[in-house]
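Predicted structure and sequence below. I'll ask about it afterward.
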Amino acid sequence: MADKGGVQSVERIFALIERLAAHPAGASLQRLAQETKLAKSTVHRLLASLVALGYAMQDGETGRYRLTLKMFELSSGIVNSMDIMGVAKAHLERLAQRTGEAVHLVIRDGQDIVYIYKTENGPMRMSSRVGLRSPLYCTGVGKAILATLPPEKVADIWARSHPQKLTDRTVTDLAQLQAQLEGVRVNGYAVDDEENELGVRCVAVAIPGADGRADTAFSISGLTPYMTPERLRRIAAMALDARTDILADLGLLRQN
């Protein structure tokens, strides 16, 4: 029974941490209790522990709770250990400067992608953020990664993704997605045409490993009116050049 209670406490604390992460500006005790479906007294006790350990803080004026940078310090050690991060960062920053758009680097986690790096060089700011999780099937980076996988693996990921329409352009049919992925393989890049967020288009390129499969990808995102088909093609060419440079630095550049 003691072990079961311990597991339950761990599950609750991580559920609370995930909800706090979803509210970077902070959330009230009542809201956190509603979203975690836990009693306010339980949430208050767990928050007190997080605050005491330095992983959360309470705003003295608003009373809202939010995570501290101590939580980021834990994850940053993992992210910084990834070769892809150290190698790609300079190339992606240069790409952002050349295009004047937001550039993201993501890593696959199951049926989702997680944003691990973001750089912006233009006046507009995207709503995306490091740590954000999105489905593979409706994002440009996700489709770029899926295109490096065999159809049966794509079908397995699809079955576990519970696809739904995030916008009226979101693909929710596996056959249609597989057809899109064929186009990605031919062109070398994927396009998210307002499928994940209305008003935003992006070009995405996967960074394959030695076996040709990818767990990471990067994208260049901009507002739809400025991401015309012609400009998308120009940006895609720049993205593919950047991918070549990244693969060369990683020692993974394959000779055709």
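Noted; the coordinates are in hand.

switch to C-alpha atoms for all contacts and neighbour counts from now on
Will do.

hmm, who's touching stretch 73-88?
Contacts of stretch 73-88 from elsewhere in the structure, counted by Cα atoms under 8 Å, 6 or more residues apart in numbering, are I116, Y117, I246, D249, L250.

Go through that stretch and flag the buried ones.
Under the neighbour-count criterion of 16 or more other Cα atoms under 10 Å, stretch 73-88 has V79, I84, M85, V87, A88 buried.

if we can go back for a sec, as JSON lines, the contacts of stretch 73-88 with neighbour count, distance to T42 and secondary structure would be great.
Shown next, in JSON lines, are these (neighbours: other Cα atoms under 10 Å; distance: Cα to Cα, whole Å; DSSP: H, G, I helix; E, B strand; the rest coil):
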{"residue": "I116", "neighbour count": "20", "distance to T42": "32", "secondary structure": "strand"}
{"residue": "Y117", "neighbour count": "19", "distance to T42": "34", "secondary structure": "strand"}
{"residue": "I246", "neighbour count": "21", "distance to T42": "48", "secondary structure": "helix"}
{"residue": "D249", "neighbour count": "14", "distance to T42": "50", "secondary structure": "helix"}
{"residue": "L250", "neighbour count": "15", "distance to T42": "48", "secondary structure": "helix"}
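
Below is structure B, check it against A:
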Amino acid sequence: MVKETKKKGKSTNDINSTDKILNVIECIFKEKEISFTEIKEELNIPKSTLHRILLSLEKRGYISRNDVSDKYSLGVKFIYYGETIKSNLTLSKISESILKDLANEIGETVNIGILYNDSVLNILSVKGEESVLTSKLIPISPLNCSSIGKIFLAIKNDIELITYFSNNNYEKRTENSICTLDKFKVEQNSILNSQISFDDEEYEYGLFCIATPLKNHNGIINAAVSITGPKVRMKMKNIDLIQKKLIDKASVINDILIKIKFDFNY
């Protein structure tokens, strides 16, 4: 019993020590540059303890001290760690938890699609409520009759659009499918201005989709996020509200992509 008590006490001390170290790192990160006294006052850590923590962090490259100002900032090791983490990030990993929240909120399927050989390839799909219409969808769809696809078509120039439609790359899946350049040009400006695209029973009768683009720090659109569901059910849930929630979540993802200077790695 005595040994158990000591073991528990040691574990608690270890946790407290780790908390102190992490608090110091977070304090330095928040302030960019900060002095010993300022850290001590901010965190209320004993002088001797703080001295040991700073000395250890500096020795291992986690922080550096400016000899002139005598202030601490984060060290080069965090640059290395940051680049390693960033290189391991994929669009799916960045977006998944955000899109799960969206799918749970609205109860409809949420997808991320990328441009792949003049088609849309879904790289992430988060299921909502069950539906026969969404359950039979395949991960590849044409540009001309999918909401994500029309995002990609909208950013093509006139020559690229002429080539796309003249080469019969489009598919006429329903009577609503857009299969001519003239008909698409009517929608193109609206998509570019609103950053929203609709598939109103153009891919499948009874199916309705809304999409908005994802952009990195260079403003490059290489992916888009969409919400897909039965048209009747989505109308009952309020399509305007669903559209707003989609835009809000896409903005969160875009902010992350911009902040980390993401170069679309799928």
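All right, it came through fine. All values reported here derive from a predicted model rather than from experimental measurement.

which residues sit in contact with the aligned partner of A155 of the first structure in the second structure?
Aligned by TM-score structural alignment, A155 of the first structure pairs with I162 of the second structure. By Cα under 8 Å, 6+ apart, the contact set of I162 of the second structure is L181.

May I ask which helix or strand encompasses I162 of the second structure?
I162 of the second structure belongs to helix 158-166 when assigned by DSSP states H and E.

quick one: what's aligned to A103 of the second structure in the first structure?
By TM-score structural alignment, A103 of the second structure lines up with A96.

Now S177 of the second structure: closest residue in space, sequence neighbours ignored.
E202 (4.4 Å; Cα to Cα, 6 or more residues apart in numbering).

Kindly report the same for F184 of the second structure.
In space, F184 of the second structure is closest to I178, 6.3 Å off (Cα to Cα, 6+ apart).

Run a quick neighbour tally on that neighbour.
By other Cα atoms under 10 Å, 24 other residues sit near I178 of the second structure.

quick one: the strands in the second structure?
Secondary structure of the second structure by DSSP state E: the strands cover 34-35, 63-65, 71-74, 109-116, 119-126, 140-142, 197-200, 207-215, 221-230.

Next, format these as CSV and append distance to K172 of the second structure.
Listed next are the strands of the second structure as CSV, based on distance: least, Cα to Cα, whole Å:
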stretch, distance to K172 of the second structure
strand 34-35, 63
strand 63-65, 60
strand 71-74, 57
strand 109-116, 19
strand 119-126, 14
strand 140-142, 9
strand 197-200, 13
strand 207-215, 15
strand 221-230, 19
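
closest to Y170 of the second structure out of these?
Comparison of these against Y170 of the second structure by Cα to Cα identifies strand 140-142 as nearest, at 6.3 Å.

Aligned counterpart of C145 of the second structure in the first structure, please.
By TM-score structural alignment, C145 of the second structure lines up with C138.

what residues are up against its match?
So C138 of the first structure contacts T170, V171, D192, E195, N196 (Cα under 8 Å, 6+ apart).

What's the local residue count around the equivalent of the last one over in the second structure?
With TM-score structural alignment as the matching criterion, the partner of N196 of the first structure in the second structure is Y203. Taking other Cα under 10 Å as the criterion, the count of residues near Y203 of the second structure is 26.

quick one: contacts for Y203 of the second structure?
Counted by Cα under 8 Å, 6+ apart, Y203 of the second structure has contacts C145, S146, R173, T174, S177.

Of the residues you listed, keep whichever come out buried.
For those, buried by 16+ other Cα under 10 Å: C145, S146, R173, S177.

Looking at those, which two lie furthest apart in space?
That would be S146 and R173, which, of those, are the farthest apart (Cα to Cα) at 10.4 Å.

any common contacting residues for these two?
E202, Y203.

Helices of the stretch 1-150 of the first structure, residue ranges please.
All helices of the stretch 1-150 of the first structure, identified by DSSP state H, counting those that start in this stretch, fall at 2-21, 29-36, 40-53, 69-80, 83-99, 140-146.

most packed of these?
Greatest average neighbour count among the helices of the stretch 1-150 of the first structure goes to helix 140-146 (a mean of 31), per mean count of other Cα atoms under 10 Å.

Now check the first structure for the residue matching D118 of the second structure.
That one, D118 of the second structure, aligns with Q111 by TM-score structural alignment.

contacting residues for that match?
P135, L136, I157, W158, R160, S161.

Neighbours of the fifth one, how many?
The number of residues packed near R160 of the first structure is 10, by other Cα under 10 Å.

how close does the closest residue to it other than its chain neighbours get to L67 of the first structure?
Leaving out its chain neighbours, the residue that sits closest to R160 of the first structure by Cα to Cα, 6+ apart is Q111, at 7.0 Å. Distance of Q111 of the first structure to L67 of the first structure, given as Cα to Cα, to the nearest Å: 26 Å.

Next: T119 of the first structure.
22 Å.

now swap in V79 of the first structure and tell me
18 Å.

Identify whichever of the strands of the second structure lies nearest to V132 of the second structure.
Per Cα to Cα, nearest to V132 of the second structure of those: strand 221-230, 8.9 Å.

List the contacts of that closest one.
Contacts of strand 221-230 of the second structure (Cα under 8 Å, 6+ apart): 108-115, 131, 133-134, 147-148, 151-152, 206-215, 246, 250, 264.

try it again with 6 Å
108-114, 148, 206-215 (Cα atoms under 6 Å, 6 or more residues apart in numbering).

Mind giving me the ChimeraX select for the residues you listed, buried ones only?
This is the ChimeraX syntax for the buried subset of the contacts of strand 221-230 of the second structure, where burial follows 16+ other Cα under 10 Å:
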select :108,109,110,111,112,113,114,148,207,208,209,210,211,212,213,214,215
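
Any idea how many residues pack against E120 of the first structure?
21.

I misspoke; the intended subject was N216 of the second structure.
21.

what does it align to in the first structure?
By TM-score structural alignment, N216 of the second structure lines up with G209.

Check the spacing between its match and G251 of the first structure real quick.
For G209 of the first structure, the distance to G251 of the first structure - Cα to Cα - is 10 Å.
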